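>>> No sequence on hand, only this structure:
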């Protein structure tokens, strides 16, 4: 069974979803690729599910600048290719950015950067799987399901830990 709860962040309301064992989704309300109501499962209070309680606490610590990594079981549903891309995203350290092309090389030979971009855009666990850390090959901010303003905010939040601006991992 899937559960979801609403939580407020400095960037607006987010919906956190869990199967009771792992975090299965984290979306900004109304963002691109927002799931249908029936996909979200039953609405509960954050405090009714330990995974959601932990996710909310860690998310608030992240926004307060007190957390640079997340320690939660994650179980987003996706294709094998999407799961490979999302696993690569989890390896991008806090304060760093990388490109779609660099991720395509990690995922496997012949993985087109455009396909990587589509998988990044379909990330179901925003922030926890840091798709906001992926930029265009020229360093410009492109595509973020939650909106470019949010992507810019998240990168600025993480910037103080970066020794060299715009560095790639």
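Alright, I've got the coordinates. What you see is a predicted model, and the numbers here were worked out from it, not measured in a lab.
>>> Every contact and neighbour count from this point should use C-alpha atoms.
OK.
>>> how about the helices of the protein, start to end?
Taking DSSP state H, the helices of the chain run over residues 37-40, 50-63, 80-89, 100-107, 113-121, 148-158.
>>> Tabulate those (JSON lines), appending mean neighbour count and distance to residue 29.
JSON lines is the format used below for these (neighbours: other CA atoms under 10 Å; distance: least, CA to CA, whole Å):
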{"stretch": "helix 37-40", "mean neighbour count": "12", "distance to residue 29": "12"}
{"stretch": "helix 50-63", "mean neighbour count": "19", "distance to residue 29": "15"}
{"stretch": "helix 80-89", "mean neighbour count": "19", "distance to residue 29": "21"}
{"stretch": "helix 100-107", "mean neighbour count": "18", "distance to residue 29": "25"}
{"stretch": "helix 113-121", "mean neighbour count": "19", "distance to residue 29": "15"}
{"stretch": "helix 148-158", "mean neighbour count": "16", "distance to residue 29": "12"}
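>>> this is the other structure I want to compare:
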């Protein structure tokens, strides 16, 4: 996972959740995956021109297709995540949550060595620029409830149900 790069282009692919906008940086790494209507979604002009050819898009689309088909449980697409050092540390922790499992904001804060930072973890989680691939949907409230998700709680529920094998697309 690399950090801090410049957006150069984007593409849009279909998914069981509707269109997903994939954004690549100048080196061809994926730096964004956004759902339609997603909270904290950057403005369209920030995605650069549409270009369906970068290798990052082929790899990401192939892996997402396998994920939605139930054939992939972790992603290996190269990422270039832009954010503060704390945000990037939270996003790195998200990638360590196993498929089909959940963690609470407090558990993530503990894993980061900052047990009192669950609110800050929640804010960083909400700013995750690469949804699904960096699985922020796997984070739940301390009481087990589904809490905020930039893509909407219905999508979060559907993703968790899918990963637990209780729903299929």
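Nice, thanks for sending it over. Keep in mind it's a predicted model, so treat the numbers as computed, not measured.
>>> Give me the TM-score for this pair.
Aligned and superposed, the two chains score 0.90 in TM-score terms (TM-score structural alignment, normalised by the length of the first structure); 159 aligned residues with a CA RMSD of 1.3 Å.
>>> quick one, which of the helices of the first structure is nearest to residue 30 of the first structure?
Taking CA to CA, helix 37-40 is the member of the helices of the first structure nearest to residue 30 of the first structure, at 11.7 Å.
>>> any idea which residue sits dead centre in the second structure?
residue 131 (1.9 Å; CA atoms, centre = their mean).
>>> What distance do you get for the alignment partner in the first structure of residue 154 of the second structure to residue 119 of the first structure?
Aligned against the first structure by TM-score structural alignment, residue 154 of the second structure finds its counterpart in residue 149. To residue 119 of the first structure, residue 149 of the first structure is 20 Å away according to CA to CA, to the nearest Å.
>>> Would you mind confirming that the residue nearest to the centre of the second structure makes contact with residue 31?
No: between residue 131 of the second structure and residue 31 there is no contact under CA atoms under 8 Å: 10.4 Å.
>>> Pull the contacting residues for the residue of the second structure positioned farthest from its centre.
Note on the second structure: the largest C-alpha distance from the chain mean falls to residue 116, namely 23.8 Å (CA atoms, centre = their mean). Contacts for residue 116 of the second structure (CA atoms under 8 Å, 6 or more residues apart in numbering) come out as 106, 109-110.
>>> distance of it from residue 52 of the second structure?
To residue 52 of the second structure, residue 116 of the second structure is 43 Å away according to CA to CA.
>>> list the contacts for residue 31 of the second structure?
Applying CA under 8 Å, 6+ apart to residue 31 of the second structure gives the contacts 7, 22-25, 79-82, 129-130.
>>> Tell me the counterpart of it in the first structure.
Using TM-score structural alignment, residue 31 of the second structure sits opposite residue 24 in the first structure.
>>> before we move on, back to that, tell me which residue of the first structure matches up with the residue nearest to the centre of the second structure.
Aligning on TM-score structural alignment places residue 131 of the second structure opposite residue 126 in the first structure.
>>> which one is that match nearest to, not counting chain neighbours?
residue 26 (5.3 Å; CA to CA, 6 or more residues apart in numbering).
>>> same check, this time on residue 61 of the second structure
Residue nearest to residue 61 of the second structure in three dimensions, not counting chain neighbours: residue 13, with 7.4 Å by CA to CA, 6+ apart.
>>> So what's the residue count around the one you found?
Neighbours of residue 13 of the second structure under the rule other CA atoms under 10 Å: 13.
>>> In this structure it contacts residue 60, no?
No: applying CA under 8 Å as the test, residue 13 of the second structure and residue 60 come out as separate, 10.0 Å apart.
>>> Give me the common contacts of these two.
Where contact means CA under 8 Å, 6+ apart, no residue is in contact with each of residue 13 of the second structure and residue 60.
>>> what's around residue 138 of the second structure, how many residues?
The number of residues packed near residue 138 of the second structure is 24, by other CA under 10 Å.
>>> unless I'm mixing things up, it is touching residue 103, no?
Yes: using CA under 8 Å, residue 138 of the second structure makes contact with residue 103 at a distance of 6.4 Å.
>>> if I look at residue 58 of the first structure, how far off is residue 152 of the first structure?
20 Å.
>>> try residue 34 of the first structure
To residue 152 of the first structure, residue 34 of the first structure is 20 Å away according to CA to CA.
>>> now swap in residue 38 of the first structure and tell me
Distance of residue 38 of the first structure to residue 152 of the first structure, given as CA to CA: 31 Å.
>>> Likewise for residue 21 of the first structure?
For residue 21 of the first structure, the distance to residue 152 of the first structure equals 31 Å [CA to CA].
>>> Look up how far residue 67 of the second structure lies from the aligned residue in the second structure for residue 71 of the first structure.
Residue 71 of the first structure maps onto residue 76 in the second structure, with residues paired by TM-score structural alignment. Plainly put, residue 76 of the second structure is 12 Å away from residue 67 of the second structure if you go by CA to CA.
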